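J.: Just to be clear, the model below is a prediction. Sequence and coordinates:
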Amino acid sequence: MVDEKLRKLRDTIDKIDVEILRLLNERAKIAIEIAETKKAKGLSFYDPVREKSVIDKIIKLNKGPFSDEVIKTLFREILSATLALQESQKIAYLGPEGTFTHLAAIKYFGSFARFEPGDSIKSIFESVEKGLSKFGVVPIENSNEGTVTYTLDMFMQYEVKISGEIIIPITLHLLSRSGQREKIKKIYSHPHARAQCREWLNKNMPNIPVYDVASTAEAARQACIDEEIAAIASEFASQIYGLKFVAKHIEDYKNNYTRFFVIGKSFPGKTGSDKTSIMFSLQDKPGALYNALKPFKDANINLTKIESRPAKMRKWEYIFFVDFTGHIEDEEVIKTLEKVKDYCIELVHLGSYPMFEH
């Protein structure tokens, strides 16, 4: 016999579930009406500024017991499912399925978007520039391994904008079909993941050879078809490829994060908590870089990243990539960039986008 109190509590939950379902469908119907209005006016269906506003308001209202992160995830999925009713968005990401880039794309767009793996960072830029994909997701830097310079190089070749950023923690595991360490004869890993687990591997698997592959997901795919192969990959990859844990959290440094860019043909409006990315080339003379950066200091604008890359057009010339807080539409940013331009051969605005919040 079911306890009477338990029965009543379950009945209450059942009634709440029915009400949640009714409200979700009511919300979806209104969203479809909004989509029809946007279509008639030629407006974009996807509005990251609006999405951020919705989630921020909900988080402020949250009193628990669900954590803010759980509420954020739930509403991200609701927004993703709603957008899928309005427009099927194709999102290109650095594949194959199960990479950290794939995980970042899902975290940003929700699981109801249409995800398409690409075989290279270059292919993601091409897909977005040609309009084959609405957005693309590419890695830009890791807190331990530094900048993904190839991604920076692509901004010199393709006409795309940065429309968002995602930062996710990188946790690495040793995975195999059996989960039994004694059956492992070789390990597959992406070079960056291998570097992040070097000390653990030397201590725990000193006699097992490690082979480089194109991604952690490819390592997982190989382990899926050969019981003697172990992969250094994510828990996400283990779920996709049906692998078991040999050892968990084998990364040498636990505060390990990777930042990703969302690229598109345009960038969103102001949210009040934004970041801007630019690239510029300088005249070859003493003090050129100092002069170009000084206006940011004078305006009290925080530079969050600066990186240089060879221009590849003329030897010994460099392109500088800079991230700073603020939006290109901010009056102070407009004034500052006008001063910076005086010292640049060329200055290109790569995008302004909502600053990622953990």
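T.: Everything's here; your move.
J.: Please count neighbours and contacts with C-alpha atoms only from this point.
T.: OK.
J.: Hmm, Met355 is touching Gly272, no?
T.: No - with contacts counted by CA atoms under 8 Å, Met355 stays clear of Gly272, the gap being 9.2 Å.
J.: More neighbours: which of those two?
T.: Using other CA atoms under 10 Å, the more surrounded residue of Met355 and Gly272 is Met355, with 17 against 12.
J.: another one to put next to it:
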Amino acid sequence: MSDDKLKPLREQIDSIDAQILDLLNRRAQVAQEVGHVKAETNAPVFRPEREAQVLRKVADNNPGPLASHDVQTIFREIMSSCRALERRVTVAYLGPAGTFSEQAVYQQFGHAVEGLPCSSIDEVFRAAEAGTADFGVVPVENSSEGAINRTLDLLLQTTLSISGELSIPVHHSLMTKNGTMDGVTRICAHSQALAQCQVWLNMNYPHVERQAVASNGEAARIASEDPTAAAIAGEIAGQRYNLGVVKAHVQDDPHNRTRFAVIGRLQPAPCGKDQTSLVLAVPNKAGAVYNMLAPLATHGVSMTRFESRPARMGTWEYYFYVDVEGHVQDQKVARAMAELKQNAPFFKVLGSYPFSL
């Protein structure tokens, strides 16, 4: 009886699938035509502002029952596959494979890209600067531990621009080769991950050595080869290196998230919902920071982030990393930037890019 009811429904699904397949290939053919036009003007393959507009539009027009987030995921992969028909984009990230940085790459670009794992954040910047990679994805800050200082320092020095940002949930698991802590003498993870799990580790394994390594992916690789080593890493790393989970969700903050920046030569055009990142410095005198930020209030520009970083050169004590709403081409933002540039001893726009979805 149930088969009699399921058969017509399955036939409907088969028919709809055939229509979806036809539409996907028709879309791909149009995307190829777009690629030919871009090639004539040497336009970039990846346009984050255009993709952000598409993803927002499908979410706004989504009638359900599929959740808008799931629809956006599907469309991101469609755009990624169509983009690859023009040229497969190469994206550098903090490796090895299995890190949260790799997860961020796929969340931003879809899976039809060439991932380039790097041994350090410095190497990610170098790959993008040298043209070995079209883009790099680097961690900027964590909701529990704050700014990733090495990234901030490199953003200050680089000629690259930020062309996108995203935030992903960070769930850490304690994993070993056999799924138990028998014989384990050290727990490996990136220093940030060890800090994010410090309270849990102090309660459960206070006497086991903690070893900071280049990344959580590297920790997982070590644990896969050494039965005396445990790793703190994400689920993807555990699956990639065939590790057993001792305990899942060992991060101290259940809402732990990491924000990533996309870096490269591309400077996105406005998409209607943008953000601009900049770095400023001020003289060491009373009221200097207030006066520095006054042009933002004067021109009605909202500040969404303010981070200070000790200066390691020059005559100022701190650099200030600031995010504001809007694009540098927006009139009010442009006016505020002009005043900031005139008044600040140091001023650098890190990039204008689509606001994170």
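T.: Arrived safely, thanks for sending. Quick caveat: nothing in here was measured; it's all calculated off a predicted structure.
J.: Please enumerate the shared neighbours of Met355 and Gly272 of structure 1.
T.: Counting by CA atoms under 8 Å, 6 or more residues apart in numbering, Met355 of structure 1 and Gly272 have no shared contacts at all.
J.: residues near the residue nearest to Ile55 of structure 1 when sequence neighbours are not counted, how many?
T.: Leaving aside its chain neighbours, Ile55 of structure 1 sits nearest to Lys72 (6.4 Å; criterion: CA to CA, 6 or more residues apart in numbering). By other CA under 10 Å, the residues close to Lys72 of structure 1 number 17.
J.: Can you tell me what Lys72 of structure 1 aligns to in structure 2?
T.: When structure 2 is aligned by TM-score structural alignment, the residue opposite Lys72 of structure 1 is Gln72.
J.: ok, now Thr258 of structure 1?
T.: Per TM-score structural alignment, Thr258 of structure 1 is aligned with Thr258.
J.: Look up how far Glu317 of structure 2 lies from the nearest residue to that match once chain neighbours are set aside.
T.: What sits nearest to Thr258 of structure 2 in space, not counting adjacent residues and going by CA to CA, 6+ apart, is Asn142, at 4.3 Å. Asn142 of structure 2 is 24 Å from Glu317 of structure 2, where distance means CA to CA, to the nearest Å.
J.: repeat for Pro268 of structure 2
T.: 32 Å.
J.: Met303 of structure 2 too?
T.: 22 Å.
J.: quick check, distance from the top helix by length along structure 1 to the centre of its chain.
T.: For structure 1, the helix that runs over the most residues, judged by DSSP state H, is helix 4-41. Using CA atoms, centre = their mean, to the nearest Å, the mean C-alpha position of helix 4-41 of structure 1 is found 29 Å from that of the whole chain.
J.: which ones are touching the nearest residue to Asn178 of structure 2 once chain neighbours are set aside?
T.: Leaving aside its sequence neighbours, Asn178 of structure 2 sits nearest to Gly244 (CA to CA, 6+ apart; 5.5 Å). Counting by CA under 8 Å, 6+ apart, Gly244 of structure 2 touches 175-180, 238.
J.: cool, and Leu103 of structure 1?
T.: Phe236.
J.: Beyond the strand or helix carrying it, next helix or strand please.
T.: Taking DSSP states H and E as the definition, one finds Leu103 of structure 1 inside helix 100-109. Per DSSP H and E, the first helix or strand lying C-terminal to helix 100-109 of structure 1 is strand 114-118.
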